[in-house]
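*Asks:* Dropping a prediction and its sequence here:
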Amino acid sequence: MSTPERPPRVLMVSHYYPPHLGGIENVARQEARHLAAAGAEVTVLTSADRSSVRDEDGVRVVRIAAWNGAERAGVPFPVLSPRVLTAAFRHARRADVVHIHDCLYLTSWAAGLAAVLTRTPHVLTQHVALVAHPSALVRAVQHAVYAVAGRALLRRARRVITLNASVADFAVRGGARPDRLRHLANGVDTVLFRPAAAPGERAAARTRLGLPQDRVLALFAGRLVPKKGHDLLLAAHRPEDGYDLVFAGDGDVRALAGRPGVHGLGTLSPEDLADAYRACDLFVLPSTAEGFPLTVQEAMASGLPVITTDDPGYAPYRLDRSSVRLLPRDPGQLGDALAELAADPALRARMGGYSRQYAADAFSWHRHTTALTEHYRGRDGHEHVQHEQAHA
């Protein structure tokens, strides 16, 4: 009889981690929690205003003090204390694998160096490709970082995990070995993110969030920055078509002020964001260079019809295009799709039912962490998709 394998000791590295709000940090937290629940010993290395070490949900979270002023200018790049190097080395030395989230950040470079020095294999989840930032300086810095530190991390990784085909192409161009590339969808908490159980629950959620009861509501969840497309959505909005826009996220909130039929909720906790999904009738995100954002997955789990950008990164997911609207980033076409859905409750119900079923089938956290554990060990489970297969 074979002896069961010991659960892995994992050093997970993310530039941000909750309570900081954002997509990468939410994925890292959920992965860490579900791995720990499955028996893995997980340590997270991240940034914070002050250094600390504490246990959270069975995960040891090591926070290193960092300056975060660049985020106020729309550049989420914490500058950490040099202590990140010694912390990364200490925890990598006793880990079986180092799991790095994205290769653009100082935490990632420190962890990559520690993995080399301790001869610990690392797995890299590359979340995004180059971001089309409006600043030429920021774009130039991105290119330089990916060409040097990014290439080294991608090249050495035991596995490079991507969420969509566009990022997979970017990773290969950046140095990842095609035979080590794997597609793995993020998981979603389908208990927290679920449809409203009854009309009364939706009405109560609208009351709590200060939203109108008598309008169709289209939700946008994400930072109010050009990459996410909030400006395109505002340009597409025609209040006379019978719907209001609801924005959940921080950033350029002044763009929302004084506009009829526009409601700004600001940054929400995951629990309040789940309420916002249940309060609304459809979800819209005209973002760029993201593929399959976490908020789209949450919206689908919440049973909302989805309108988003027709990104080639969606190819591995094989979505039914009659049930998810994938559109160009064009205000006219976006406005027409919003008007059609606002006027047709039966269509919204059909598309919302598809969303929920797809999320329940494809976005299980158990499925995700089981596949992740196999990748840590250099093996492949049911999620194995080669780079070439992603374009089939």
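*Replies:* Structure received.

*Asks:* drop to CA atoms for contacts and neighbour counts, all remaining ones
*Replies:* Will do.

*Asks:* neighbours around E25, how many?
*Replies:* E25: 20 surrounding residues under other Cα atoms under 10 Å.

*Asks:* Sorry, wrong one. I was asking about R259.
*Replies:* R259: 11 surrounding residues under other Cα under 10 Å.

*Asks:* ok, it - contacts?
*Replies:* Counting by Cα atoms under 8 Å, 6 or more residues apart in numbering, R259 touches no other residue.

*Asks:* Over to it. Which of the three states is it?
*Replies:* Using DSSP: H, G, I helix; E, B strand; the rest coil, the structure places R259 in coil.

*Asks:* which parts of the lengthiest helix in the chain are buried?
*Replies:* Counting residues, the longest helix found in the chain (DSSP state H) is helix 345-362. Within helix 345-362, the residues scored as buried using 16 or more other Cα atoms under 10 Å are R348, A349, M351, G352, G353, Y354, S355, R356, Y358, A359, A360, A362.

*Asks:* take a look at this one as well, against the first:
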Amino acid sequence: MTALSPRAAARRRIFVTGLRGLPGVMGGVETHCEELLPRIGADNPDLSFCVLGRQPYLPDASTEFQGIEVVALSSPKKVSLEAIVSTARSVWYARSRGADLMHIHAVGPALLVPAARLLGLRTVMTHHGADYDRAKWGRFAKAMLRLGERLGVRFANRIIAVSPSLERSLRRRYPAAANKISYIPNGAPTIDHDESGQDEALRKLGLRAGQFILAVGRLVPEKAFHDLIDAHADSGDTRTLVIVGAADHASDYAAKLQSRASASVIFAGRQPRSMLAHLYRTADLFVLPSYHEGLPISALEAGQAGANMLLSDIPANVDIGLEERNYFPVGDKSALAACLRRPGGDFAIDAAALAKRFDWSRIAEQTASVYRAAMSG
């Protein structure tokens, strides 16, 4: 990697952890940082960023992405250890590099906020959702995630909540920290789209425009793709169901889910963003049946692309602000099946209004203000 210039070295240094890495690494936090950090850096020349990712997910030990330094730190690729181990190493690395600010993403990594503060680091913690509500975690892991939330909220200099319902919940449960909690949402990413390759891209998956239903996300229980497959079968829907995404770690759930693949249910695996753009724009309907979300970037991407959308009515999805017709009761497979019997056009959205509400440029400006508040004390 090219050495940073003296001018860059003189900037206030912000180190970011809690994500696997970037660019092109699957995950909501990863997409959030990939969209956000280059925008902040471009608009704030006095700030420099270093993302501390996890070696198993990054091909190079160090690189640069749109002005952002990316360093891969050694980390076990084990669901119960990788976040906490990589964050601990990240905190020490940031301290050794003379960080002016540490930005820690998610409540699991937030367990290390007190350690960062003890080492003299000012910290911002972004709360991306109540991860302890995810079905994949056992009792001990859920207890640790709840502890991470408490420690992060108590000891971080500033806290960002990605949805208004999450902000309200944190203020209610942690009144002593209310004055340092800010609501700053995820944005609606714009994915570059070249229609010239659209037909060929769809043919690779055996699809035709307007004749399939799309779901995007990790193959984990809280995404409720099992409910969607059941409802799709019960509805008699002739549209193909396409599920894009994969599991970060091998699991019985993911294997069982993928065993339900058929001529009418396609598991497309991970797809590049260019392919996602084609799928969002040509699906007859985008469906997100989740039991748990922070503020779902896949739904924001689909909305930015103008897709017809149907979401479960959990608070994080409702926070997107669609019409009542765009929601169904979470976990109600009969209601979901009934919706799937209707044409996709019944679930049209106002894409321009959504893009305006979740504009990354404004989000970058708000986040930079939080950084400056945290560094100033």
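*Replies:* Looks like it arrived, so ask away. No experiment lies behind these values; they were computed from the predicted model shown.

*Asks:* quick one on the thing from earlier: next structured bit after the longest helix of structure 1?
*Replies:* helix 365-376 (DSSP states H and E).

*Asks:* Which positions in that next one come out as buried?
*Replies:* W365, R367, H368, T369, T370, A371, L372, T373, H375, Y376.

*Asks:* element containing D244 of structure 1?
*Replies:* For D244 of structure 1, the host element (DSSP H and E) is strand 243-248.

*Asks:* okay, that strand sits on what stretch of structure 2?
*Replies:* Counting by TM-score structural alignment, strand 243-248 of structure 1 lines up with residues 239-244 of structure 2.

*Asks:* How far does the matching stretch sit from its chain's centre?
*Replies:* How far stretch 239-244 of structure 2 lies from its chain's middle: 21 Å, per Cα atoms, centre = their mean, to the nearest Å.

*Asks:* Equivalent analysis for stretch 329-336 of structure 2, please.
*Replies:* With Cα atoms, centre = their mean as the basis, stretch 329-336 of structure 2 stands 24 Å off its chain's centre.

*Asks:* once the structures are aligned, where does it end up in structure 1?
*Replies:* Mapped onto structure 1 using TM-score structural alignment, stretch 329-336 of structure 2 covers residues 327-334.

*Asks:* Just the residues contacting the matching stretch, thanks.
*Replies:* Defining contact as Cα under 8 Å, 6+ apart, one finds that stretch 327-334 of structure 1 is touched by L232, L233, A235, A236, P286, S287, I307, T308, T309, D310.

*Asks:* quick one on the thing from earlier: quick check: the farthest pair among the buried residues of helix 345-362 of structure 1?
*Replies:* For those, the farthest-apart pair by Cα to Cα is R348 and A362; their separation is 20.9 Å.

*Asks:* farthest pair in the contacts of stretch 327-334 of structure 1?
*Replies:* A235 and D310 (18.3 Å).

*Asks:* which of the two has more neighbours?
*Replies:* Using other Cα under 10 Å, the more surrounded residue of A235 of structure 1 and D310 is D310, with 18 against 14.

*Asks:* Quick one: map the more buried one onto structure 2.
*Replies:* By TM-score structural alignment, D310 of structure 1 lines up with D313 in structure 2.

*Asks:* pretty sure that match is touching E324, no?
*Replies:* No - in this structure, D313 of structure 2 is not within contact of E324 by Cα atoms under 8 Å, at 9.1 Å.

*Asks:* What's the separation between C33 of structure 2 and P296 of structure 2?
*Replies:* Separation of C33 of structure 2 from P296 of structure 2 (Cα to Cα, to the nearest Å): 14 Å.

*Asks:* more neighbours, the two?
*Replies:* Shown here are C33 of structure 2 and P296; by other Cα under 10 Å, P296 has more neighbours (25 against 20).

*Asks:* residues contacting that one?
*Replies:* G28, N186, A316, N317.

*Asks:* Mind checking which of the contacts of stretch 327-334 of structure 1 are buried?
*Replies:* Neighbour-count burial (16+ other Cα under 10 Å) applied to the contacts of stretch 327-334 of structure 1 gives L232, L233, A236, P286, S287, I307, T308, T309, D310.

*Asks:* Quick check: the fourth one touching V296?
*Replies:* Spelled out, it's P286 of structure 1. No - applying Cα under 8 Å as the test, P286 of structure 1 and V296 come out as separate, 10.7 Å apart.

*Asks:* can you give me the helices in the stretch 51-200 of structure 1?
*Replies:* 83-93, 106-118, 136-145, 151-156, 165-173, 199-209 (DSSP state H, counting those that start in this stretch).

*Asks:* Quick one: closest of the ones you listed to G251 of structure 1.
*Replies:* helix 136-145 (17.6 Å).

*Asks:* returning to what we had before: give me the residues contacting the match of strand 243-248 of structure 1.
*Replies:* 207, 211-217, 229, 232, 263-271.

*Asks:* Please consider this matter closed, and thank you.
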